[in-house]
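# Provided below for reference: sequence and predicted model.
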Amino acid sequence: MFLLMRLKDKMQLISSDNVKLKCNSKNLPADQEEKMQKFAVCAFLMKTFCFCLLMAVLTFTLGVAVVTLAPKLKPIKEGLQLKRATEKSQNFSHSVDQKYKYLNNMQKSKQFKLQGGVVQWARYRANPADYDTPEERAFGESIHSSNARMTASTLLIKPNGCRVPHWHYNANEHGYLASGTAWIGILDSAPFAVTSYNVTKGQVIFLPRSTLHWMKCVGREDCLFILFFTTSDELVTRDVDDVFYATPKDIAARSLKPKGGISFINSFKQPKENQAVNLPPNLNELVHKASYTKSSFFRVSRYFFDMRASRKFRYPGGIMQWARYTKRRFWLPKSERIFAKSLNEHADTVTLATMQIFQNGMRQPHYHFNADTMGYVLAGCGRVGVDRNSTEFNIQKGDVFFFPQGAQHYIKNVGRQDLLLVIAFNTHDELQTLDMDVYFQSTADFILAQLFLKKQEEFRKIPKFKTDQDINLP
């Protein structure tokens, strides 16, 4: 704007000079008048050239300054943006109840309704706008900042519906079948043998990272899977149909070499609807013979485990069952030994457990040395406490809870029926846990007296139990 005003002033000055020359030239001879006019035109052109040259120099200088200073200004700009983002995040964290760092009401979350079923999530999203509620964002950012390597999901498949062949780039998948019967296929790595098995209620599945697999509901009732994926980043999944349609047709034809060549490939028409959980209305026309085979015992035991039929660990206040790796494998059944070895041989796998807490029972305060914890409420309602910020909250059917590694927590049944949980611990080694009664009994009473400012003999009132009190009763 300043430069334009200067240009305007210059033009006005040149015009006034011309007027003066014209006024003064009225009394001059014709030849001198012509010379004066030529001189005025030359003067005007010279001034215009000088002005344009000046503008070019200024523009060049400004460009050099921008290029020179931009790298120095960028960190300042980024610092301001980071400061604003931090302030915004701090304001966000203060506006949401602290309990949602550990609680996700997944049964109330967005339902991704597909042709053959429904999917719901308790997960981290890189873009904050992808969260449906501030509470979901608080939970997602909590598991991500803790690097928990855990994401939870429920997958409901309608009868005859199929979770189509797919694989996950960045996570192992562990699941518990809460209802129904499903036929599951897994394509192993070389020599590329398929392992398939009919999974029933109470059984556990393990699907290693990048392994191609599919799930089909083959019973008369819906299949409900409780799934845990070993990542706290966004889960990356590719379905076979999406990959196929993204491949150039000539490349697909050359790879598959079908009868009919590229004409056969051209006959595939991509549906508008997402086919992740698929159930075509004309399925009976498409499928004439389905064979639900079962693979050999050894292959099946690497990926499937019947946890409901496994050993029950009984406590005064409840029961636990495990699908896990343990160093004391000599007393395990052969199928469990194979499954445990498979878990331990893969990186970033999960230990799964079911926990049944009787009415008035409580999983006493404890923490885990070597694992984060994520769980899903199958039935009942309870009260949970986490030592961080002394947070307490209620849980009910369909909720997901999360406890960071080393955070002491407890779970108490506050309902009129048993509280039933599926719990995942992100370790492929033997889970290491320390309960409150154990660390009190293991600490010298004179140390406790000094710590709690009570007489030493007072701590003799705490009994030593003959049976484990992991899940106790009043």
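Now that the structure is in, tell me what you want to look at. Predicted model only: the values in this text are computed from it and were never measured.
# only C-alpha atoms for contact and neighbour calcs from this point on.
Noted.
# what's near enough to touch the closest residue to Cys223 other than its chain neighbours?
The shortest distance from Cys223 to any non-neighbouring residue, by C-alpha to C-alpha, 6 or more residues apart in numbering, is to Gly180 (4.3 Å). When contacts are counted by C-alpha atoms under 8 Å, 6 or more residues apart in numbering, Gly180 touches 200-201, 217, 219-224.
# Mind checking which of those are in strands?
200, 217, 223-224 (DSSP state E).
# Distance of the closest residue to Phe304 other than its chain neighbours relative to Asp17?
Leaving aside its sequence neighbours, Phe304 sits nearest to Ile205 (C-alpha to C-alpha, 6+ apart; 4.7 Å). With distances taken as C-alpha to C-alpha, to the nearest Å, Ile205 is found 94 Å from Asp17.
# So the two - more neighbours on which side?
Ile205 (25 against 15; other C-alpha atoms under 10 Å).
# I'd like to check which residues are in contact with that one.
Contacts of Ile205 (C-alpha under 8 Å, 6+ apart): 174-176, 303-305.
# From those, list the buried ones, please.
174-176, 303-305 (16 or more other C-alpha atoms under 10 Å).
# Looking at those residues, which are in helices?
Per DSSP state H, helices hold the following members of the buried ones among the contacts of Ile205: Tyr303.
# Just put the buried ones among the contacts of Ile205 in a markdown table and tack on distance to Gly382.
Compiled in a markdown table, these are given as follows (distance: C-alpha to C-alpha, whole Å):
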| residue | distance to Gly382 |
| --- | --- |
| His174 | 24 |
| Gly175 | 23 |
| Tyr176 | 21 |
| Tyr303 | 32 |
| Phe304 | 30 |
| Phe305 | 28 |
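# ok, structure two:
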Amino acid sequence: MAVSYMDFTSPNVQYFYDLKNNRTFTKDANNFINALSIQQLNTLGNVSLLDIYLSKANVVEPHIHQNASELVYCIRGAAIVSILNPFTKTVLNYNITPGQVTNIPQGWFHWEMATEDDTHLLAIFDAPVPEFIAVSDFLRLAPRNMLAHTYCLDQETVTQALAPIKSTTTIGPPADCVHHRQTRPDSFPPKVEQHLQVSYPVYGARQSAYPGIGNGYNQQG
């Protein structure tokens, strides 16, 4: 249980907050994230949350929270929650529907993909402000010659492939992704079985704070 130093006699004490007042990321009208932390509701203890809305085939991009574990609860729709186990070097995929949860240990890479339109997920963290490290930040900022040299890749190919990543993706594919619009709707996302494990390499990412989680910043994707 978190130790609270809140003065509950203070006139500034807060017990209520409307999440729609802190939109932390917007891709479009059907894909967006609202956030709640101690910076919005000062009586919160060691807990925070993200209120996530997704349409089919949209993905909360691969990322980690280096300071918090995460419990993903499905309110409406359906999603595949994928977790990279860094110890077994496997990816765990979990299909969740309303009333079901997936738990993600602190610091593990993970991502969520909606498999139905109007999917609504609640991500709950055991930290007052969860930190967010996105793989897109690593991919867009890492030196191309370093990537090519480290992984024995062609530098020109790497540069061309990663050039479209101009900012933190958060919810992908980006709204202006032409390739995504050319993909048949029934060809993605893939169907997976519960607890399916597949081999997957471990990647790193640059540290960054989750966009706007503490200040109500509106970011358009």
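Everything's here; your move. What you see is a predicted model; the values in this text were computed from it and never measured.
# farthest pair in the buried ones among the contacts of Ile205 of structure 1?
The span of these, defined through C-alpha to C-alpha, is set by Tyr176 and Tyr303 at 12.1 Å.
# For structure 2, which segments count as strands?
So, for structure 2 - with DSSP E - the strands run 23-28, 31-36, 48-54, 59-64, 70-76, 79-85, 90-96, 101-104, 110-114, 119-125, 133-134, 171-172, 196-199.
# Identify each buried residue in the last one, please.
Spelled out, it's strand 196-199 of structure 2. Within strand 196-199 of structure 2, the residues scored as buried using 16+ other C-alpha under 10 Å are Gln197.
# Residues touching that strand, excluding its own?
Looking at what lies outside strand 196-199 of structure 2 - C-alpha under 8 Å, 6+ apart - the contacts are 89-94.
# which non-adjacent residue is nearest Phe16 of structure 2?
For Phe16 of structure 2, the spatially nearest residue (C-alpha to C-alpha, 6+ apart) is Leu41, at 7.0 Å.
# residue contacts, the one you found?
14-17.
# ok, now Asp9 of structure 1?
Neighbours of Asp9 of structure 1 in contact, by C-alpha under 8 Å, 6+ apart: none.
# Secondary structure element for it, which one?
Using DSSP states H and E, Asp9 of structure 1 falls within helix 2-24.
# ok, Ile80 of structure 2 touching Met113?
Yes - between Ile80 of structure 2 and Met113 there is a contact under C-alpha atoms under 8 Å: 5.2 Å.
# Alignment lookup: the residue nearest to Cys223 of structure 1 to structure 2.
By TM-score structural alignment, Gly180 of structure 1 lines up with Gly77 in structure 2.
# quick one: that match from Arg23 of structure 2, how far?
Noted for Gly77 of structure 2: a distance of 21 Å to Arg23 of structure 2, by C-alpha to C-alpha.
# now do Cys152 of structure 2
41 Å.
# How about Asn58 of structure 2?
Relative to Arg23 of structure 2, Asn58 of structure 2 is positioned 18 Å away (C-alpha to C-alpha).
# Going by distance to Lys334 of structure 1, which of the ones in strands among the contacts of Gly180 of structure 1 wins?
Compare each of these with Lys334 of structure 1 using C-alpha to C-alpha and the shortest gap goes to Thr200, at 19.6 Å.
# Which residue in structure 2 aligns with that closest one?
In structure 2, Thr200 of structure 1 lands on Thr97 (TM-score structural alignment).
# Looks like that match contacts Val72 (just checking).
No - contact criterion C-alpha under 8 Å: Thr97 of structure 2 and Val72 do not qualify, at 10.8 Å.
# OK, contacts around Asn31 of structure 2?
Counted by C-alpha under 8 Å, 6+ apart, Asn31 of structure 2 has contacts 52-55, 58, 171.
# Aligned against structure 1, show me the partner of it.
So, by TM-score structural alignment, Asn31 of structure 2 is matched to Gly117.
# now the nearest residue to its match once chain neighbours are set aside: how far from Val204 of structure 1?
Excluding the flanking residues, the one nearest Gly117 of structure 1 by C-alpha to C-alpha, 6+ apart is Ile157, at 4.4 Å. For Ile157 of structure 1, the distance to Val204 of structure 1 (C-alpha to C-alpha) stands at 16 Å.
# ok, now Thr59 of structure 1?
70 Å.
# neighbour count winner among the two?
Val204 (25 against 12).
# which residues touch the closest residue in space to that one that isn't next to it in sequence?
What sits nearest to Val204 of structure 1 in space, not counting adjacent residues and going by C-alpha to C-alpha, 6+ apart, is Tyr176, at 4.7 Å. Neighbour list for Tyr176 of structure 1: 202-205, 225-227, 422 [criterion: C-alpha under 8 Å, 6+ apart].
# Of those residues, which are reproduced in structure 2?
Counting by both residues aligned by TM-score structural alignment, their matches' C-alpha atoms under 8 Å, these that remain in contact in structure 2 are 202-205, 225-227.
# Can you tell me which of the contacts of Gly180 of structure 1 has the most neighbours?
When neighbours are counted as other C-alpha under 10 Å, the busiest of those turns out to be Cys223, with 27 neighbours.
# Please look at that residue and Thr154 and confirm they touch.
No - if you go by C-alpha under 8 Å, Cys223 of structure 1 and Thr154 don't touch, sitting 10.2 Å apart.
# What number of residues are in the vicinity of Tyr100 of structure 1?
Using other C-alpha under 10 Å, Tyr100 of structure 1 is surrounded by 21 other residues.
# Excluding chain neighbours, what is closest to the aligned residue in structure 1 for Gln155 of structure 2?
Gln155 of structure 2 maps onto Ile262 in structure 1, with residues paired by TM-score structural alignment. Using C-alpha to C-alpha, 6+ apart and skipping residues adjacent in sequence, the residue nearest Ile262 of structure 1 is Ala253, 5.2 Å away.
# In contact with that neighbour, which residues?
Counting by C-alpha under 8 Å, 6+ apart, Ala253 of structure 1 touches 261-262, 265.
# Ser136 of structure 2: how many residues sit nearby?
By other C-alpha under 10 Å, neighbour count at Ser136 of structure 2 equals 21.
# What residue in structure 1 is paired with it?
Under the alignment (TM-score structural alignment), Ser136 of structure 2 maps onto Asp241.
# again with Asn58 of structure 2
Aligned counterpart of Asn58 of structure 2 in structure 1: Gly161 (TM-score structural alignment).
# Neighbours of that match, how many?
Gly161 of structure 1: 24 neighbours (other C-alpha under 10 Å).
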